[in-house]
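Undergrad: Quick one: sequence plus predicted model below, questions after.
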Amino acid sequence: MSRTLRALVYGDVDLNLIDGSAVWAQSTVQALSRAGCEARLVLKSPVRTGRLTDPLAELPGVTLVHPHEERLLPGLADRPMSAVQASAVLTRLDEEEPCDLLVLRGRRLVTRIVADGVFDGRIWAYLTDIPQSAAEMTEAARADLVRIAEASHRLLCQTEELRCLLETWVPEACGKCVLSPPAVPEPDFPVPDRDGAGRPRDPLPHGPLRLVYTGKFAPRWNTLPMTRLPELLAERGVPAELHTVGDKIHDDPGHPDFQADMARALAATPGVHHHGGQPREEAMRIAAGCDVGLGWRDPVLDSSLELSTKVLEFGALGLPVVLNRTPAHEALLGTDYPLFVPGRAALEDAADAVARAVREPEARRLAAYRCREAARHHTLDGAAARWRAHLGRAFPAAPGEVTARQRPLRVGVAGHDLKFLTRLLDHFRALPGLDVRVDAWPALARHDPDASRELADWADVVVVEWCGPAAVWYSRHKRRGSRLIVRLHRFELDAPWPGQVDIDAVDRVVCVSPYYARRTRELTGWPESKVVVVPNWVDTDQLDRPKAPGAHHRLGMIGIAPSRKRLDLGLDVLEALRARDRRWHLSVKSKPPWEYWWIWNKPEERAHYDAVLRRMQTSPLLEGAVVFDTFGPDVAGWLRRVGHVLSTSDDESFHLAPAEGMASGAVPSLLPWPGADEIYDQRWIHDDPVAMTEAIAALGEDGWRSAAEVARTQVREGFSLDRVAETWTELLVAR
């Protein structure tokens, strides 16, 4: 970022009541401020207490907007704003002072904003209230999310699991989803040492065990049965008391008596000390004075893909937390975390888990350590660093050659298939000082000549993707004084188009590898000075995700058509590995060959795939070992399950799949197709399938992790989107 960005922040939450969603609004503004962004937080309700808003008032660059008190909209009275009213207020504020990004929370709210269409392309939507299972993901819900994804600049996902689910069901979200986990403030007071980092206070001090719960009171959060824990623990010989903080008691239609029963339990249950609503910092002080935090919930929430803010807050205080065993909690704290509630997570089970924390000091110390380590990855400073990275990518700084111009540099992009340029186009459009237009040809040799001529006459520089008919046309219609850049891949060299290009009108021909740059010069006779190498880009940030369990023993192939991709050689490797260890499997992400008419029309191609499919049906070693996954843009989520990416092709111009695998933490394995050793490290290239098999089998679990880290570093240094975009920008602005 080269300038101070302006953010509008609004959540469909009431900041008078402390719960996870209200804390999100506070933390988001704090993180944006630390990231150097100006932020206006728009309040949904009239302020009745400043417990959450007062700490924001003095932050640099932060403004609190009070729509009710400031009378920004007629008829607000003292009721919380509806989604329609919020959209109107945000639109008015944007008209008075345009924002660069609008950060929103709440699906219903975002749906309304999207429908109004004022903020398209500037929305950063934080969505947790979306369907989190296949059964809930109705077609109507999916269509709603598609509209949100298309209108949003970024989708902020609380957890990796939520991001992968969204990308799987909503292809339009791929590439836009970034992680934005909960953030908790670092305590500004001394925290007791409970995990053995210093001298542990062990055993627990004399007096009752102090349990603590902070947040909202709701049936599924088990807050009513929680009040019985002191009684049940006393029966187990453990004196205990429960400290609670919060003032939001849900009025739940499914539990009509809950609100009254909860209020009565907080006020009159022996051993329960209710501290009411408190500022976040004071709530943390109260919790820090306790011994064990409670994050135990109804098992119906076990499938949730969200992360509990209170668990992280307790962890920041060094508190061990009693909570349900769920996939999300296992990923956060480890499968061997000692204070998971056993059994069916009933009240008796929760009491047993708390009793274990008292009777097993080692278990309590380990739990405190795990919670503290988890919290260290969710600090406000960490959130600010993530925001800086997200904003830096979304709002890149323009090079000096562009900012020095009197008017924007006009960049035209033309071609029939722009899939290899998508993120580069996003980068060009985001650069201040560049005006970008696209001439999208509907087919390889079909276009609107008038539109193409208009672009050629307008542009200072034209980039043509693929050295095909579009390159021929633009080389013959180049405007004097403009520049023309043509990117050539591989298949064009076997076609007549390079010979039809007026090379004198072309300023640069971009090839994706040194080998094909040489072949291009040899076959065309074009001047060496005009042919340059710029590798394909890899979105290393999007692909860098934690591996799923079992990834070490899963091979992956992306794209198996046409036959020169050599799925048969991949099966050779799989078969040899499974002869040693039946845990090996192969996942294939590709369109089937019969969906490509130009492949399936060839008898030799059909014969090849017939043999391959028949082999998979008849080989005892391959039975049930090959999975074909749907072709789509959700490659980053798919690669989480893959530990080794194979490239067994006869030839490739670059082959993006191994590089994407490397960025994901997978180990690449390539056969020596021409030019592979000029793109990839020789250590990943093997003479034949036998050598490839031996190399994969020899790694072992530790060796695999070590090799994957080397591969990840290599791809970041060589092909990261930021580096490649910088090189392309230099090409655009060159004189």
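TA: Sure, I can see it.
Undergrad: C-alpha only now, for contacts and for neighbours.
TA: Will do.
Undergrad: Show me the longest helix that occurs in this protein.
TA: Longest among the helix segments of the chain by residue count, using DSSP state H, is helix 689-719.
Undergrad: which parts of the very next helix or strand once past it are buried?
TA: Toward the C-terminus, helix 689-719 is succeeded by helix 721-733 as the next helix or strand (DSSP states H and E). Neighbour counts over helix 721-733 (16 or more other CA atoms under 10 Å) mark 721-725, 728-729, 731-733 as buried.
Undergrad: before we go on, here's another structure to hold up against the first:
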Amino acid sequence: MSRVIRALVYGDVDLNLIDGSAVWAQSTVQALSLAGCETRLVLKSPVHTGRLTDPLAGLPGVSVIKPAEERLVPGQAGRPLSPVQASRLLTRLDGDEPCDLLVLRGRRIVGQVVADGHFDGRIWAYLTDIPQSAAAMTERARTELGRIAAASRLLLCQTEELRCFLETWVPQACGRSVLCPPAVPEPGFPLPDHDRTHDPLRLVYTGKFAPLWNTLPMTRLPALLAERGIRAELHTVGDKIHEDPGHPEFHQAMHRALHGFAPGVRHHGGRPREEAMRIAAGCDLGLGWRDPRLDASLELSTKVLEFGILGLPVVLNRTPAHEALLGPDYPLYVPGRAETEDAAEAVSRAARDPEARRLAADRCRAAASRYTLTAAAGRWRAHLDRVFPPAPAAVAHRSRPLRIGVAGHDLKFLTRLLDHFRALPGLDVRVDAWPALARHDQAASRDLADWADVVVVEWCGPAAVWYSRHKRRGSRLVIRLHRFELDAEWPHQVDIDAVDRVVCVSPYYARRTLEHTGWPADKVVTVPNWVDAEQLDRPKAPGARFRLGMIGIAPSRKRLDLGLDVLELLRAEDRRWRLSVKSKPPWEYWWIWNKPEERAHYEAILRRVQTSPLLEGAVVFDDFGADVPTWLRRVGHVLSTSDDESFHLAPAEGMASGAVPALLPWPGADEIYDRRWIHAGPRAMAEAIAGLGADGETWREAGETARSQVRRTYALDRVAAAWTDLLVSGRVSDG
């Protein structure tokens, strides 16, 4: 980062008690400090113990604000801050020393801060206390989360599964959701040799004590193991025992079990994090076993990471998340229905099978190595660098910001570029959003034309015509032309003498534009479409190898019929092949559906899907929406069967996701995409797809090649750099 970034951090958590949420606050501040941020942590509750806050005291750029002790909130006394109090305090602190980002944890506090409106666009929201199933995602919850997403700069998601779930249900989350998994500190002490176990066997659990975390049944394990001839003791660390209205007897029973009423239990109470790690490191086996009602959780098991970094194997439930983390053949999953007897069986195996214990320890250690504080700092630094790009050198000497005006009726292809321009120091950006292709507020457009140093008009349509005729002397005008405009009269109505640059998205359409208009060649340049490679780079779901994908099938020149040809050819040899289509239906575009030939095309396609034996049950039509990265996780091959395209973003997006592209040779395709992905016809396309092999390895290698190609040529940061150079200097760089 070229400048100091200032962060405020607040969580709806009590840092006197050691649990996952409190440890999150500590780890987040540590990682932000490592990433180079000046960070202020604001505490919710009065501090009674420095177990979590003392390690932060000496970190570079870190300060801990204690509202109760510093009497910052009238009437707080010894109570925790309410969401209303916290939001007001954060606003006041921001007024005293403005922050660049506000990192918040907890749905209630995020909702309150969003409602107050002071931090819109600066909120980095970390939400785990949200619905994590379709049944729980009510319309009210969706509306609330939509407001939160719209006001946030980023949504910090603990796992890929949580990010995808959120994007599927909350459209506003798409493009703003990034991964921010838990972080565990590397131990600052030598680790013991875990190849040999103690006698008695030492089990360990650290964290909060709650019914669904099976902490009370855990205290029965030493007795159950004794019945199996295994001497064992359970070591516990923590001081937060939940008061659960659904289990009114739990608190007292848990307290009794920890304090001498359960044989073989040694309770160490609440300890600083490093001391808790030392206690755990001196044990033989970690316990991450939970009630099966948590098996569907979309969160990552921090317990596995905490114990894994210490070289401990962990006993835990078999869940999709754990299988993704440790593998389906991990040897210490709790068998059966994960009852207490089942947990005792898993511990018995660990005690009696050194090879199983060693394999489990290796898996846990390898998993944890990806989630260290150092790795977390790298992730934070990458997020910060993207949100806060450095100022262009060419504007550093200016006495005022460079004024950029953006105009047009449909700015969907500019969204992330606009985010980038607004984040650049030295640029001031305003938008003239036309409500329709040829309808606008003339006074607002004239104000923008008079104000801007550079005007960018998206689409060479009526807006381009108007701005070319109302250009302010000394300003620059840039028009971006796609494809459909060449078939209309607008390019001939543009005053090309007033235009400084016409941007086309491909070399082929740059040539066509020159041939069609006769404009001066030095005014027409090529800057490709951008692909958000970071958002699209996600692990593939099981079965993706045999799923084709098409994005956008209207109008008929997109040639869904040829995509069906490819699918039929593949399914004639292997019935595992499927096709997913993500698109608005053609009848939602009135200008398409009003044409008889278009209707006939789609009626024939739908009839074919219903009647072809090879297509039966093999074609899925998915809702149109912004959740393309989530959708692409299920897709292994993206088809482009169009008659013509100006660029066709779908193959590039698929490539960024690790899918293999397959294109027909529409004009100009070979100047945008590698010719290895372009095939003479549907049969050649099907043969190439099938030729990637059934084992998946060749397909994965091809996908990695495709991903690398997109990152080198069309990644958002490269295209944004080219656009920035064009706006600032009038030249086009190569990104």
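TA: Received the coordinates, thanks. Computed from a predicted model, the values in this text were never measured in an experiment.
Undergrad: ok so, going back, could the buried residues of helix 721-733 of structure 1 go into TSV alongside distance to residue 672 of structure 1?
TA: What follows is the buried residues of helix 721-733 of structure 1, written out as TSV (distance: CA to CA, whole Å):
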residue	distance to residue 672 of structure 1
721	26
722	28
723	26
724	25
725	28
728	28
729	32
731	31
732	34
733	36
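Undergrad: and which of these is nearest residue 630 of structure 1?
TA: Within the buried residues of helix 721-733 of structure 1, the smallest distance to residue 630 of structure 1 is 25.2 Å, found for residue 721 (CA to CA).
Undergrad: Identify the residue of structure 2 aligned to the closest one.
TA: Counting by TM-score structural alignment, residue 721 of structure 1 lines up with residue 716 in structure 2.
Undergrad: What is the longest helix of structure 1 packed up against?
TA: The contact analysis (3 or more CA pairs under 8 Å, 6 or more residues apart in numbering; DSSP states H and E) places helix 689-719 of structure 1 against helix 567-578, helix 656-664, strand 667-670.
Undergrad: Report the inter-axis angle for that helix versus helix 721-733.
TA: 60 degrees (axes from the mean of the first three to the mean of the last three CA atoms, to 10 degrees).
Undergrad: all strands of the stretch 501-650 of structure 1, in order?
TA: With DSSP state E, counting those that start in this stretch as the criterion, the stretch 501-650 of structure 1 has strands at 508-511, 531-533, 554-558, 585-589, 626-629, 644-647.
Undergrad: deepest of the ones you listed, which one?
TA: strand 644-647 (a mean of 27; mean count of other CA atoms under 10 Å).
Undergrad: Which stretch of structure 2 lines up against that one?
TA: Under TM-score structural alignment, the match for strand 644-647 of structure 1 is residues 637-640.
Undergrad: Equivalent analysis for stretch 680-692 of structure 1, please.
TA: So stretch 680-692 of structure 1 sits over residues 673-685 in structure 2, by TM-score structural alignment.
Undergrad: same question, stretch 437-447 of structure 1
TA: The alignment of stretch 437-447 of structure 1 onto structure 2 (TM-score structural alignment) covers residues 430-440.
Undergrad: From the chain's centroid, how far away is stretch 173-193 of structure 2?
TA: 16 Å (CA atoms, centre = their mean, to the nearest Å).
Undergrad: circling back: output the strands of the stretch 501-650 of structure 1 in JSON lines; the columns should cover distance to residue 523 of structure 1.
TA: Below are the strands of the stretch 501-650 of structure 1 laid out as JSON lines (distance: least, CA to CA, whole Å):
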{"stretch": "strand 508-511", "distance to residue 523 of structure 1": "14"}
{"stretch": "strand 531-533", "distance to residue 523 of structure 1": "12"}
{"stretch": "strand 554-558", "distance to residue 523 of structure 1": "30"}
{"stretch": "strand 585-589", "distance to residue 523 of structure 1": "34"}
{"stretch": "strand 626-629", "distance to residue 523 of structure 1": "38"}
{"stretch": "strand 644-647", "distance to residue 523 of structure 1": "26"}
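Undergrad: And the ones you listed: which comes nearest residue 489 of structure 1?
TA: strand 508-511 (6.2 Å).
Undergrad: Please work out which residues of structure 2 line up with that closest one.
TA: Against structure 2, strand 508-511 of structure 1 falls on residues 501-504 (TM-score structural alignment).
Undergrad: List the contacts of the matching stretch.
TA: Identification of contacts with stretch 501-504 of structure 2 by CA atoms under 8 Å, 6 or more residues apart in numbering yields 477-482, 510, 523-528.
Undergrad: what about 7 Å?
TA: Residues outside stretch 501-504 of structure 2 that contact it (CA atoms under 7 Å, 6 or more residues apart in numbering): 477-482, 510, 523-527.
Undergrad: Now tabulate the residues you listed in a markdown table and tack on distance to residue 395 of structure 2.
TA: Shown next, in a markdown table, are these (distance: CA to CA, whole Å):
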| residue | distance to residue 395 of structure 2 |
| --- | --- |
| 477 | 18 |
| 478 | 18 |
| 479 | 22 |
| 480 | 23 |
| 481 | 27 |
| 482 | 29 |
| 510 | 29 |
| 523 | 23 |
| 524 | 24 |
| 525 | 22 |
| 526 | 23 |
| 527 | 21 |
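Undergrad: Quick one: which of those is the most crowded by neighbours?
TA: Counting neighbours by other CA atoms under 10 Å, residue 479 leads these with 28 neighbours.
Undergrad: Just tell me what that residue corresponds to in structure 1.
TA: In structure 1, residue 479 of structure 2 lands on residue 486 (TM-score structural alignment).
Undergrad: and its match, that one's in a helix?
TA: No - using DSSP: H, G, I helix; E, B strand; the rest coil, the secondary structure at residue 486 of structure 1 is strand, not a helix.
Undergrad: Which positions in the match of stretch 680-692 of structure 1 come out as buried?
TA: Under 16+ other CA under 10 Å, the buried positions of stretch 673-685 of structure 2 are 673, 677-679, 682-685.
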